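*Asks:* Sequence isn't available, so here's the structure alone:
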């Protein structure tokens, strides 16, 4: 299995995903999702063993061609110098992808309180103290990330589905675009690479027969896309993303989040996000639409 097979492969053919992030951010869910799409997952790996684990995965050939390493700040061997560790992997010929899981402080506090657990770094202090200490420790890791997933408004199934869409399938090395609708009243998505504002369009909320529907309904979609400027808006951003996708792929970026916002995240942003994702797929860009705030109103 080893030598003959590896004569035909170089280290960049071994897909390495490094998962880290804040405690309570969803690392266990991501690990299970990666296993679902065929990854060999090593949980709670000390950072000092990353290069050794990568070499073992390469030597194993096909059985470990897809390998994920989940790093945990609670490991005694954890170091904030993730940049150096990733650089060492790249120098050896690997092409690692770093996924960072984040969530708002209030969400993390609720998650810890719901399971009646203390934060691993809070010591004798409060939950908020542990979260703050961990954020400081993880600053460099967050900056190093290829993709940041904010899990504040994602349930377990939504997070699992997002990870499976990112890493599943034969085209896992291609750029994958998530078109994410949201409501400005609930805050900007912190993991967005591009933010589009659909509030220049008339709001279907003020049309009585459309108020209780969503942007997924044909009546609302038709209304939104029929407004002056809506189709050129989608066309412009579709061309922008399609035109820059090859460059992102050349530079090793695999995941792009395009956030489309309106006031409440129910009508205009949802309709535009669905249409933009459709246009991107028609242009052979791997894209899916997700809706962060749908159902909150």
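*Replies:* Arrived safely, thanks for sending. Every value quoted in this text rests on a predicted model; they were computed, and no experiment measured them.
*Asks:* For the rest of this, base every contact and every neighbour count on C-alpha atoms.
*Replies:* Fine.
*Asks:* Quick one: residues contacting the nearest residue to residue 255 once chain neighbours are set aside.
*Replies:* Leaving aside its sequence neighbours, residue 255 sits nearest to residue 176 (C-alpha to C-alpha, 6 or more residues apart in numbering; 4.9 Å). Contacts for residue 176 (C-alpha atoms under 8 Å, 6 or more residues apart in numbering) come out as 166, 254, 255, 256, 285, 286, 287.
*Asks:* alright, now check it against this:
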């Protein structure tokens, strides 16, 4: 359903390493996949967003998925849904136009028509995620952690946050970065974030930061592998600082990169105060 969070979902899948395409007509899907498979740098995983803007050929989607399966690809259909009253409120808050508004329909009628058109797809979906009670951050975390799409085993989520907004309830391990020097007090670095090279270089040059990172790496290298034997699909490692912009972001990115380089397959990053 338009307004249920498909754009957020695609961005999240992109962070998970998927090759993402939005608003692809369903009838073009098999040819698109064929070309991707034939390309020199063929992606291992693809996520394609299709919504009411493809209203005319949505009935082609089941056949398109069948053709893709015949090419040897495993396909999964995820349907993102939201209650009508929540959709109405979201459109009122964002003042965006519904994709079917060009038909001259008022918003409630556009939502009703879209729901009717998408009903067959919802019925054949492998997963249905109702986002009515989820904000952007909760939805992103839900996809990153609770959807075990690849079957690759334990998934790792590295999250940054600001202590003034509370510790993420889903965190399994929490590390406090407020003991480290704060780039906020450098006028050149204040407008940047821990994603920026200037902030990373500044922190990399500090002996306290180097020692902190080494100790956290040692902890994760020791204990994360032991969790593989547990009956769980994901682990969330959270880093907090005062504003959730510099130190915690830097650490989440740095430790996520370390785990990828150490052979972990499913590694994602979420910056609560930035994303």
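*Replies:* Structure's in. What do you need? All values reported here derive from a predicted model rather than from experimental measurement.
*Asks:* before we move on, the earlier item: tell me the one of the contacts of residue 176 of structure 1 nearest residue 215 of structure 1?
*Replies:* For the contacts of residue 176 of structure 1, the residue nearest residue 215 of structure 1 by C-alpha to C-alpha is residue 287; the value is 17.8 Å.
*Asks:* Do I have it right that that closest one meets residue 277?
*Replies:* Yes: the pair residue 287 of structure 1 / residue 277 is scored as a contact, 5.5 Å apart, by C-alpha atoms under 8 Å.
*Asks:* who touches both of those two?
*Replies:* Common neighbours of residue 287 of structure 1 and residue 277, counting by C-alpha under 8 Å, 6+ apart, are 178, 179.
*Asks:* Let's see which of the contacts of residue 176 of structure 1 end up in helices.
*Replies:* When DSSP state H is applied, the contacts of residue 176 of structure 1 are split such that residue 166 fall in helices.
*Asks:* Show me the helices in the stretch 151-275 of structure 2, by range?
*Replies:* 197-204, 207-223, 247-261 (DSSP state H, counting those that start in this stretch).
*Asks:* name the element the aligned partner of residue 160 of structure 1 in structure 2 belongs to?
*Replies:* Residue pairing (TM-score structural alignment): residue 160 of structure 1 is matched to residue 140 of structure 2. Using DSSP states H and E, residue 140 of structure 2 falls within helix 136-146.
*Asks:* what distance separates that helix from the middle of the whole chain?
*Replies:* Put simply, helix 136-146 of structure 2 sits 6 Å off its chain's centre (C-alpha atoms, centre = their mean, to the nearest Å).
*Asks:* Give the other helices and strands that it contacts.
*Replies:* For helix 136-146 of structure 2, the packing partners by 3 or more C-alpha pairs under 8 Å, 6 or more residues apart in numbering; DSSP states H and E come out as helix 6-15, strand 155-162, strand 234-241.
*Asks:* Show me what the first one is packed up against.
*Replies:* Looking back up the chat, that one is helix 6-15 of structure 2. Here helix 6-15 of structure 2 touches strand 19-22, strand 46-49, helix 136-146, going by 3+ C-alpha pairs under 8 Å, 6+ apart.
*Asks:* Need these in CSV (columns: distance to residue 101 of structure 2).
*Replies:* CSV is the format used below for the helices and strands packed on helix 6-15 of structure 2 (distance: least, C-alpha to C-alpha, whole Å):
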stretch, distance to residue 101 of structure 2
strand 19-22, 19
strand 46-49, 20
helix 136-146, 24
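*Asks:* Compare those and give me the one nearest residue 90 of structure 2.
*Replies:* helix 136-146 (11.9 Å).
*Asks:* mean shift between that closest one and structure 1?
*Replies:* Compared with structure 1 after fitting, helix 136-146 of structure 2 deviates on average by 1.7 Å (mean C-alpha distance after the TM-score superposition for structure 1).
*Asks:* contacts for that helix?
*Replies:* Applying C-alpha under 8 Å, 6+ apart, the contact partners of helix 136-146 of structure 2 are 5, 8-9, 12, 16, 131, 155-157, 233-236, 268, 270, 272, 275.
*Asks:* go again using 10 Å as the cut-off
*Replies:* Residues outside helix 136-146 of structure 2 that contact it (C-alpha atoms under 10 Å, 6 or more residues apart in numbering) are 4-5, 8-13, 15-16, 129-135, 147, 149, 154-157, 159, 170, 232-236, 266-273, 275.
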